[in-house]
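*Asks:* predicted structure and sequence below. I'll ask about it afterward.
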Amino acid sequence: MITAAQMRAARALLGMDQRELAERTGLSLPTIQRMEASDGVIRGNVDSLMKLIGGLDEAGVELIGDGAPSTASGRGVRLKFQS
């Protein structure tokens, strides 16, 4: 799973705009915009989500799930749990 906040943070780390992410992933710009406008976990068809996650991975971003350790070295983003 990937959240809209993770997606925006990943793009920011890569210095990539929405159009470039769309081109890299083979998704349309409106699809990228809709995903980033989501509230919380991004919803979409499996193919689109796999393209998104694969494209971010290929560009050098590791997605870290809730409570999961980072398995690679390098910079990353994670929000602290708010109680």
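*Replies:* Everything's here; your move.
*Asks:* from here on, contacts and neighbour counts on C-alpha atoms
*Replies:* Noted.
*Asks:* longest helix of the chain?
*Replies:* Counting residues, the longest helix in the chain under DSSP state H turns out to be helix 46-59.
*Asks:* and that helix, which residues are buried?
*Replies:* For helix 46-59, a neighbour-count test (16 or more other C-alpha atoms under 10 Å) marks 48-49, 51-53, 55-56 as buried.
*Asks:* got another one to weigh against that:
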Amino acid sequence: MDHAISVRQMKAARALLAWSQGDLATASGISEPTIGRLEAEDGPVGGRAETGAALVAALEKAGVEFIPENGGGAGVRMKKRSGKR
């Protein structure tokens, strides 16, 4: 993943996890006010590349998979659980 996600993907990922901005801040090490500022805009997640990378890494570690724009539209989903139930 090249870490170029949209604000809508980030919000959707938080919704899938039932995470607040504070939860994402705790998991990523990025301040809650910074996340709020980033989410206030539409389009690609702005800010420094390291910030976006930390946010994506935290969401992916929690089980989110980012789906690239591939003709069907960019999106998010939960990763398939490996192993048997």
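*Replies:* Cool, got the structure. What you see is a predicted model, and the numbers here were worked out from it, not measured in a lab.
*Asks:* if we can go back for a sec, now, the most widely separated pair of the buried residues of helix 46-59 of structure 1?
*Replies:* S48 and L56 (12.4 Å; C-alpha to C-alpha).
*Asks:* one step back: which residues in structure 2 does the longest helix of structure 1 align to?
*Replies:* The counterpart of helix 46-59 of structure 1 in structure 2, using TM-score structural alignment, spans residues 49-62.
*Asks:* now W19 of structure 2, what's its secondary structure?
*Replies:* Following DSSP: H, G, I helix; E, B strand; the rest coil, W19 of structure 2 is assigned to coil.
*Asks:* before we move on, what about R77 of structure 2?
*Replies:* strand.
*Asks:* what residues are up against the equivalent of it over in structure 1?
*Replies:* Here R77 of structure 2 is matched to G76 in structure 1, going by TM-score structural alignment. For G76 of structure 1, the contact set (C-alpha atoms under 8 Å, 6 or more residues apart in numbering) comprises 61-62.
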